[in-house]
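**Q** turn this into a structure:
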Amino acid sequence: MQNFFHVDAASPLKTKVLTSALSLFVEKGYFNTSIPDLVKHSGVSTGTIYKHFGDKQGLANSLMECLVEELYQQEMAIVESTTGTKARYRALVFWIMQFSLDYPDVMSFILYARHKDYLPNSSHICSSKPFMILRDIIQQGIESQEVRRMDEMVAASLAFGSVLRMVQLHLDGLLEKPLMAYLDELTESAWRAIENPIKT
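**A** Predicted structure coming up:
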């Protein structure tokens, strides 16, 4: 598994703590992870954790902010390098599935962690920038008539809900084949559910 966080030259210790927090929050859950657990896992002192993050909730908030921003940047790079809703859709689905293979802890944290339980003042993950990009791509498809006119939330759910569910099945070890073996059938089936058969 690759390391998701780029080493912060100004504070490599901060990067180590974020990496440990991600791993432990996925493995044990937020509430079952203590500051001593983080110290032991990261090799960073208690003082360093409090200096950079304030407390465990501050650490969780920083972790979420870092994840959301990195996901957003990766998605924007895909959007800017492709044209047309179908091409962008397929590229984003490929990215979601490959990302799940490269960074299973990140995807598990995004899909399974009950963020509002310990970050009550944060926005719901589904209203964060990365998820909004997915919805915006479908909305743009409706406007360009590549996607048939329907409620954009329904269309986005049809387009990406099945993909995220397949990722969950992969993370749970329930797929009979490798995740990428489902890419073509999944994208074509989901696209057929939303495409405009008579583009004008």
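
**Q** going forward, measure contacts between C-alpha atoms and count neighbours the same way
**A** Fine.

**Q** now the helices for the protein?
**A** 12-27, 35-42, 46-53, 56-81, 85-102, 104-112, 115-118, 129-143, 152-156, 162-171, 183-194 (DSSP state H).

**Q** export the ones you listed to TSV and tack on mean neighbour count and distance to Lys177?
**A** Below are the helices of the chain laid out as TSV (neighbours: other CA atoms under 10 Å; distance: least, CA to CA, whole Å):
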stretch	mean neighbour count	distance to Lys177
helix 12-27	20	24
helix 35-42	16	33
helix 46-53	15	41
helix 56-81	16	26
helix 85-102	18	13
helix 104-112	19	17
helix 115-118	14	30
helix 129-143	19	26
helix 152-156	18	26
helix 162-171	18	9
helix 183-194	16	11
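
**Q** confirm for me that Phe94 is in contact with Asp184.
**A** No - contact criterion CA atoms under 8 Å: Phe94 and Asp184 do not qualify, at 9.3 Å.

**Q** next, the contact list for the nearest residue to Arg135 once chain neighbours are set aside, please.
**A** Of all residues not flanking Arg135 in the chain, Ala156 sits nearest, at 5.4 Å (CA to CA, 6 or more residues apart in numbering). By CA atoms under 8 Å, 6 or more residues apart in numbering, the residues touching Ala156 are Leu134, Arg135, Ile138.

**Q** can I assume the second one is in contact with Asp151?
**A** Pointing back at Arg135 there. No - counting by CA under 8 Å, Arg135 does not reach Asp151; the two are 10.9 Å apart.

**Q** which residues does Asn196 contact?
**A** By CA under 8 Å, 6+ apart, Asn196 lies in contact with Gln145, Glu146, Val147, Arg148, Arg149.

**Q** ok, now how distant is the spatially closest residue to the fourth one that is not a sequence neighbour from Glu75?
**A** If I follow you right, that is Arg148. By the measure of CA to CA, 6+ apart, the closest residue to Arg148 outside its immediate chain neighbours is Asn196, 4.1 Å from it. According to CA to CA, to the nearest Å, Asn196 and Glu75 sit 24 Å apart.

**Q** quick one more, to check against the first:
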Amino acid sequence: MYMSIDRKKNTKTKILDAAFSVFAENGYQDTTISDIVSKSGLSKGAIYHHYGSKKELFISLIDHWEIFSFPNFYSKDNAQESASNALLRFTEVVYDAFKLNSNVFLAEIEFWALANKDPEIKKRSKVLYDKILKLFELVLKKGIRNGEFEDMDTKIVSIELLSVFQGINWFCLFNEDKALAGKYLKKSINIILDGIKKRS
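**A** The predicted structure is shown next:
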């Protein structure tokens, strides 16, 4: 009997969520498939049905991390939204993700550590970050076209935005008051917006 698409998707999500938590807690080298089995409540066979190895599972987490942490905020559904509001809304979404599961951001530290040792992980990580920066650039260019923002080097400002989102979340991982992340993110993004907005 074939597994339904929804059930298959739910199983993979359960595996990936468990893997995020275990990798963040133990690190890549000290994590075993058995650890993920225990955390997910699934069988080892169920995990190997979807992922052939620990490395394959870890690489899949890169895409899962993007969906969880940096949802596509530049979509047709929000075509009429101002660029400023898009960035402020995105700030709220990232903060909500941080509150829901900060382990996702801890796991990112593992991505970077392994990217320096494994060319495949480095390549996949670069594709992800290039995609995120491109999304920021699209929003910034929209703001320039609409007269919201001054002309700017959108690539540099995109890097600045990404650095703020990641830097503040990483800093706040080690603080028990998760509300600080939301406060710092909003303040920092508003400072950037104030610096690039078009003056009359």
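
**Q** please state their TM-score.
**A** For this chain pair, the superposition-based TM-score is 0.77 by TM-score structural alignment, normalised by the length of the first structure; 191 aligned residues with a CA RMSD of 3.1 Å.

**Q** pick the one among the contacts of Ala156 of the first structure closest to Met166 of the first structure.
**A** Leu134 (16.5 Å; CA to CA).

**Q** what do we get in the second structure for the closest one?
**A** Aligning on TM-score structural alignment places Leu134 of the first structure opposite Phe136 in the second structure.

**Q** same thing with Ala10 of the first structure?
**A** So Ala10 of the first structure corresponds to Lys8, using TM-score structural alignment.

**Q** and its match, how far is that from Lys141 of the second structure?
**A** For Lys8 of the second structure, the distance to Lys141 of the second structure equals 39 Å [CA to CA].

**Q** again with Val157 of the second structure
**A** Val157 of the second structure is 11 Å from Lys141 of the second structure, by CA to CA.

**Q** got it, and Glu176 of the second structure?
**A** For Glu176 of the second structure, the distance to Lys141 of the second structure - CA to CA - is 37 Å.

**Q** likewise for Leu16 of the second structure?
**A** Counting by CA to CA - Leu16 of the second structure and Lys141 of the second structure are separated by 34 Å.

**Q** equivalent analysis for Lys117 of the second structure, please.
**A** Distance, Lys117 of the second structure to Lys141 of the second structure, by CA to CA: 35 Å.

**Q** what lines up with Glu148 of the second structure in the first structure?
**A** In the first structure, Glu148 of the second structure lands on Glu146 (TM-score structural alignment).

**Q** I'd say its match and Thr85 touch.
**A** Yes - at 6.9 Å, Glu146 of the first structure counts as touching Thr85 under the criterion of CA under 8 Å.

**Q** can you pull the contacts of the spatially most central residue of the second structure?
**A** The centre of the second structure sits closest to Ser69, judged by CA atoms, centre = their mean, with a distance of 3.0 Å. For Ser69 of the second structure, the contacting residues are Val94, Ala97, Phe98, Val104, by CA under 8 Å, 6+ apart.

**Q** ditto for Leu111 of the first structure
**A** Each residue near Leu111 of the first structure by CA under 8 Å, 6+ apart is listed here: Gln168.

**Q** out of everything not next to it in sequence, what's closest to Pro104 of the first structure?
**A** In space, and not counting its chain neighbours, Pro104 of the first structure is closest to Leu171: 7.1 Å by CA to CA, 6+ apart.

**Q** what number of residues lie near Tyr28 of the second structure?
**A** Burial measure for Tyr28 of the second structure: 19 neighbouring residues, criterion other CA atoms under 10 Å.

**Q** which residue lines up with it in the first structure?
**A** Under the alignment (TM-score structural alignment), Tyr28 of the second structure maps onto Tyr30.

**Q** measure its match to Thr15 of the first structure for me?
**A** According to CA to CA, Tyr30 of the first structure and Thr15 of the first structure sit 18 Å apart.

**Q** over to Val44 of the first structure?
**A** Using CA to CA, Val44 of the first structure is found at 10 Å from Thr15 of the first structure.

**Q** got it, and Tyr89 of the first structure?
**A** As judged by CA to CA, Tyr89 of the first structure and Thr15 of the first structure stand 32 Å apart.

**Q** cool, Gly141 of the first structure as well?
**A** 38 Å.

**Q** so which of the contacts of Asn196 of the first structure hold up in the second structure?
**A** Retained in the second structure (both residues aligned by TM-score structural alignment, their matches' CA atoms under 8 Å) from those: Gln145, Glu146, Val147, Arg148.

**Q** the last one: how many residues sit nearby?
**A** In this case it means Arg148 of the first structure. 20.

**Q** the residue nearest to Pro104 of the first structure matches what in the second structure?
**A** Counting by TM-score structural alignment, Leu171 of the first structure lines up with Leu173 in the second structure.

**Q** touching, that match and Ser102? I think so.
**A** Yes - the pair Leu173 of the second structure / Ser102 is scored as a contact, 6.8 Å apart, by CA under 8 Å.

**Q** please name the nearest non-neighbouring residue to the match of Leu134 of the first structure.
**A** Ser158 (5.4 Å).

**Q** kindly report the same for Ile33 of the second structure.
**A** Nearest one to Ile33 of the second structure, counting by CA to CA, 6+ apart, is Lys54 at 6.6 Å.

**Q** residue in the first structure paired with the one you found?
**A** Residue pairing (TM-score structural alignment): Lys54 of the second structure is matched to Lys56 of the first structure.
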